[in-house]
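Trainee: no sequence on this one, just coordinates:
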């Protein structure tokens, strides 16, 4: 399986929380890897925290599946998420040595690729670890900022990964942090760019309860990938149910953390994110082609929204933004100020010429939607954002329609000259408060 060690141009990986996967069989892993491959994802980033006794067994099963599926994987050592403490040097070295020789382990020019989640205080460990393992080291030391991260450990990093994938405040995310990393990474050092669709966490047992703006984030971020043109892309995440930015199909057996962390509601259950899978093959092909849109053989559409309006339920103590992040620290605001009560839709089209969009709100009661159309009738919507090439060109078109007073199931229908291109129906918008609090997670269908 030597082909697995060869680096393809511009690899795209998905971040996997290994601690959520202890119940998975090899067949379960293979199912996930088959799905990831169908989405054009090149491999998994295995995030592991120190002190989890199941790590070795879980990783061994995952790599067996990766070999069976001709898939790739590499380690990301989590210096903040383990049940004990940040990785001691000897344990970090042993983990890399245990798995780096696996045929399915991703390598750059024969060097096993290793990343981290934070851990800059241990930067001085890595010159020796690199010497012992010959690894290609691309840590996430985002808390330092790019210039300091480049210099940490005597310049030990071969590149950097950023976890700065979400907006600060009510404005859309920009590419400034990415370009700051690129500017600092001179001399051939690589940049791995993060892409994420959402962020909300309410896990009291882990002292986590905040959200960041996510409206239109997924498609906005992929457009920024084309602008930044990084060396690698890491999707945050495949299965982080606790932070609501998963793109995998929800697997009930992986949701135990909600009980472990005393969550008021299992906010990933019954909240599918499969819509965010739909355009991945297009986006990844576009990225690998240097931003040139590939041929679109199947036009499609998806939508995303929250199932309760922002003021329908108590906030659950959730803050918008988190003062523990940012330099200067982020300003915490009411979470309802960071989201819009709208149905956001996206269509992958060869052209928008002759295309119409309808959003239908079900249910027996409810006032007319601001865009027109009472409950049970179709509201005509419009695209407000075209691909970089402009209207009439191939790519992803975006739009939104306010929910208004509508409730019930939501159906998105996209047609061209009366012929249906795509039709999707999502879960009902309600006034029911799960666990007595707001579920700030979104659905993507």
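Mentor: Arrived safely. These numbers come from a predicted model, not from an experiment. Residues are numbered from 1 along each chain as shown.
Trainee: CA atoms for contacts and neighbours, from now on please.
Mentor: Fine.
Trainee: so who does residue 218 touch?
Mentor: When the contact criterion is C-alpha atoms under 8 Å, 6 or more residues apart in numbering, the partners of residue 218 are 195, 196, 197, 198, 276.
Trainee: does it sit in a helix or strand, and which one?
Mentor: With elements delineated by DSSP states H and E, residue 218 resides in helix 217-228, which encompasses its position.
Trainee: now that helix, how far from the centre of its chain.
Mentor: Relative to the chain's own centre, helix 217-228 is displaced by 12 Å; criterion: C-alpha atoms, centre = their mean, to the nearest Å.
Trainee: buried residues in the longest helix along the chain?
Mentor: Using DSSP state H, we find that the single longest helix of the chain is helix 55-69. Of the residues in helix 55-69, those buried under the neighbour-count criterion (16 or more other C-alpha atoms under 10 Å) are 55, 58, 59, 61, 62, 63, 64, 65, 66, 67, 69.
Trainee: which of those residues lies closest to residue 152?
Mentor: residue 55 (27.6 Å; C-alpha to C-alpha).
Trainee: how about that closest one: what's its closest non-neighbour residue?
Mentor: Leaving aside its sequence neighbours, residue 55 sits nearest to residue 48 (C-alpha to C-alpha, 6 or more residues apart in numbering; 6.9 Å).
Trainee: ok, now which ones touch the nearest residue to residue 403 once chain neighbours are set aside?
Mentor: If you skip the residues right next to it in sequence, residue 403 has residue 342 as its closest partner in space, 4.9 Å away by C-alpha to C-alpha, 6+ apart. Residues touching residue 342, when contacts are defined by C-alpha under 8 Å, 6+ apart, comprise 305, 400, 401, 402, 403, 404.
Trainee: give me the subset of those lying in strands.
Mentor: Counting by DSSP state E, those place 305, 400, 401, 402 in strands.
Trainee: top of those by neighbour count?
Mentor: With neighbours taken as other C-alpha atoms under 10 Å, the top of the ones in strands among the contacts of residue 342 is residue 305, carrying 26 neighbours.
Trainee: try it against this one:
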């Protein structure tokens, strides 16, 4: 019997369909069922709908312990040598809150869940933003200042999950490893949304606290996985991978945001000795800074943070772009895999970049390097075979790939399944690589028009007995080459998801997680916040289960540019021409889009530059656009005369930008 997540394909010599055991037909589906923000997924077992257990449901035997902060403080760059008093404050860069707790009450217990609880006094936040980091507990509030504050001692203990609202309690789920069970421990908080401030109560009944669920410490040791055996990796079924581009990690040099490598060299037009001055600088966006860490493992810690961010959106793993065989990029590749193994439940597929120096190695060197990666526990295996993939498979010859695969299998004893992803998935390329590949994919298109008019690539691959990895990208703007595609806000990415779901692709590759040089990133960033990740979360759920998620609460994602397409920047630079990256003539447009999720019909109001436009919207997911104007962008969902949800973009639209920036900015009410 074919499993719910296995397509009935012809079997090729190098492709075996993934079969579920007869007693576990719903294994892949149940593993992926999640409660996701404004929509809830239920697992289908033996024809019945069974709601997933919540954390509270699974903790019936657990003891609940509340730890109230034993000391609290905040620091600010505005008074770098002065201890601060009064309400606690957190911002993206200037203000940081410090909380200290006594873990002795947890002695002899195992922490199974932990939630930080703070009371919001005031805020201008419009998007989720609290991020907590473990830090040293050696400080005192009477002497702590910006200049002597400790840095993070590990990766983030939380991710932005809820928007702060004045007068309300904010609950932030924590990584249980950040809670010590003996002695003092501390957390540092910032708010990742730029240009806003979060003020929190500090004393008495509203003092910050951590609600901890505990259980007796197990006396049964957990065996460590074998170095050559993958740790927990995704179950069988349609999987979602995000393409990880190693040159752009959370931090390059472990410095503060105001003076780190991104700020000095990538975002500044004059950075890297004016190397990219003619195009206004290399990048326009960057990852949200994790701050300065005192840990010697800060690189791996930061990659672990990104793994957790991806997992929170239902992403099953990274396809890891292999560009170099030594140096910083190679070290980053190894560390990404180590971080994924450390976090667990997240797979990594080595993806040789056919346009890079890695594919210029001899097959012997390439196989040796790949064999090292396959020793890491996060390396993804399917049907007992390690998965190898490519960016631009046609960049290396069939002979080169054949030798690499044969060496991995014969010299290193690593059975390989090859997923060949092309820049040009032509009939000729598919035919040429069919003898060595188990599956195909392509880098994809970047406009709604080309997506809707493209061939049924899933059917093409299945006809050859191969799987298909469908590409999904939010946008594509390349300042270095002055080339771009018009994504029509989220119309293009929604069309790509729709096609992957309706055609039943075997995999989706999100192009990309973090290639800021092509503006394709969906990772949490300064210019998008978590908006594109929130959008991804909805569609990964749909793709995994095959059923459109039920909508149980209102949500808004706003997208817009911060300048008109024909705006002239004040910095002297070369400008983009018409959007033609996709080889089409899709016209540029200046528009604001509100993408809304509604459990019932409502009125959607979009206000741009003081002008409000209203739309009657049915229940479900729908998008509404209005012309771009100067000033502030906001949207509301109104039902029965009352505002059910509202969102103000933190990004202003200006007439004269400093540099040209044609990417879509985004904000989310999730």
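Mentor: Good, I have the coordinates. What you are looking at is a predicted structure, and each value in this text was computed from that prediction instead of being measured.
Trainee: will you turn the contacts of residue 342 of structure 1 into TSV that also has distance to residue 217 of structure 1?
Mentor: Conversion of these to TSV gives the following (distance: C-alpha to C-alpha, whole Å):
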residue	distance to residue 217 of structure 1
305	12
400	13
401	16
402	17
403	19
404	22
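Trainee: so which of those residues persist in structure 2?
Mentor: When those are mapped onto structure 2 and scored by both residues aligned by TM-score structural alignment, their matches' C-alpha atoms under 8 Å, the shared contacts come out as 305, 400, 401, 402, 403.
Trainee: aligned partner of the first one in structure 2?
Mentor: Same thing as residue 305 of structure 1. Residue mapping for residue 305 of structure 1 onto structure 2 gives residue 560, with TM-score structural alignment as the criterion.
Trainee: helix, strand or coil: sort out residue 403 of structure 2 for me.
Mentor: Per DSSP: H, G, I helix; E, B strand; the rest coil, the secondary structure class of residue 403 of structure 2 is helix.
Trainee: for it, give me its contacts.
Mentor: When the contact criterion is C-alpha under 8 Å, 6+ apart, the partners of residue 403 of structure 2 are residue 363.
Trainee: corresponding residue for it in structure 1?
Mentor: Checking with TM-score structural alignment, residue 403 of structure 2 has residue 128 as its match.
Trainee: using the three-state scheme, assign the closest residue to residue 503 of structure 2 other than its chain neighbours.
Mentor: Setting aside the residues directly before and after it, residue 503 of structure 2 is nearest to residue 458 in space (C-alpha to C-alpha, 6+ apart), at 6.4 Å. Of the three states, residue 458 of structure 2 takes helix according to three-state DSSP.
Trainee: residue 458 of structure 2 is in contact with residue 508, isn't it?
Mentor: No: counting by C-alpha atoms under 8 Å, residue 458 of structure 2 does not reach residue 508; the two are 11.2 Å apart.
Trainee: shared neighbours of these two, anything?
Mentor: Residues within reach of residue 458 of structure 2 and of residue 508 at once, by C-alpha under 8 Å, 6+ apart, are residue 470.
Trainee: residue in structure 2 matching residue 173 of structure 1?
Mentor: Counting by TM-score structural alignment, which is the criterion used here, residue 173 of structure 1 corresponds to residue 450 in structure 2.
Trainee: can you pull the contacts of that match?
Mentor: With contacts taken as C-alpha under 8 Å, 6+ apart, residue 450 of structure 2 has the following neighbours: 582, 584.
Trainee: same list (the kept ones among the contacts of residue 342 of structure 1) but as a markdown table, adding distance to residue 164 of structure 1.
Mentor: Written out in a markdown table, the entries for these read as follows (distance: C-alpha to C-alpha, whole Å):
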| residue | distance to residue 164 of structure 1 |
| --- | --- |
| 305 | 23 |
| 400 | 25 |
| 401 | 28 |
| 402 | 29 |
| 403 | 30 |
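Trainee: map residue 218 of structure 1 across to structure 2 for me.
Mentor: Across the two structures, residue 218 of structure 1 finds its equivalent in residue 493 of structure 2, going by TM-score structural alignment.
Trainee: ok, residue 36 of structure 1 next?
Mentor: Under the alignment (TM-score structural alignment), residue 36 of structure 1 pairs with residue 310 in structure 2.
Trainee: that match in helix, strand or coil?
Mentor: helix.
Trainee: OK, contacts around it?
Mentor: Here residue 310 of structure 2 is in contact with 316, 317, 523, 533 (C-alpha under 8 Å, 6+ apart).
Trainee: again, 10 Å this time
Mentor: Contact criterion C-alpha atoms under 10 Å, 6 or more residues apart in numbering gives 241-242, 304, 316-318, 346, 513, 522-524, 533, 536-537 as the residues in contact with residue 310 of structure 2.
Trainee: looking at those, which are in helices?
Mentor: Judged by DSSP H, the subset of these located in helices is 304, 533, 536, 537.
Trainee: hmm, back to that, and the next element down the chain from the helix holding residue 218 of structure 1?
Mentor: Beyond helix 217-228 of structure 1 in the direction of the C-terminus, DSSP H and E gives the next helix or strand as strand 232-235.
Trainee: which residue range of structure 2 does that next one align onto?
Mentor: Strand 232-235 of structure 1 lines up with residues 507-510 of structure 2 when matched by TM-score structural alignment.
Trainee: compared with structure 1, how much does the matching stretch deviate?
Mentor: In this overlay with structure 1, the average offset of stretch 507-510 of structure 2 from its partner residues is 0.4 Å by mean C-alpha distance after the TM-score superposition for structure 1.
Trainee: on that earlier part again, make CSV out of the contacts of residue 310 of structure 2 and add neighbour count and distance to residue 119 of structure 2.
Mentor: Putting those into CSV (neighbours: other C-alpha atoms under 10 Å; distance: C-alpha to C-alpha, whole Å) gives the following:
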residue, neighbour count, distance to residue 119 of structure 2
241, 27, 37
242, 26, 35
304, 25, 29
316, 24, 34
317, 27, 35
318, 30, 36
346, 28, 34
513, 24, 33
522, 27, 30
523, 26, 28
524, 26, 25
533, 24, 26
536, 23, 30
537, 20, 28
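Trainee: looking at those, which are in strands?
Mentor: When the contacts of residue 310 of structure 2 are checked against strands (DSSP E), the matches are 241, 242, 317, 318.
Trainee: name the residues that touch the host helix or strand of residue 365 of structure 2?
Mentor: When secondary structure is defined using DSSP H and E, the element that contains residue 365 of structure 2 is helix 363-373. Under the contact criterion C-alpha under 10 Å, 6+ apart, helix 363-373 of structure 2 has outside partners 228, 322, 325-326, 330, 333-335, 337-338, 348-352, 358-362, 379, 388, 399-409, 411-414.
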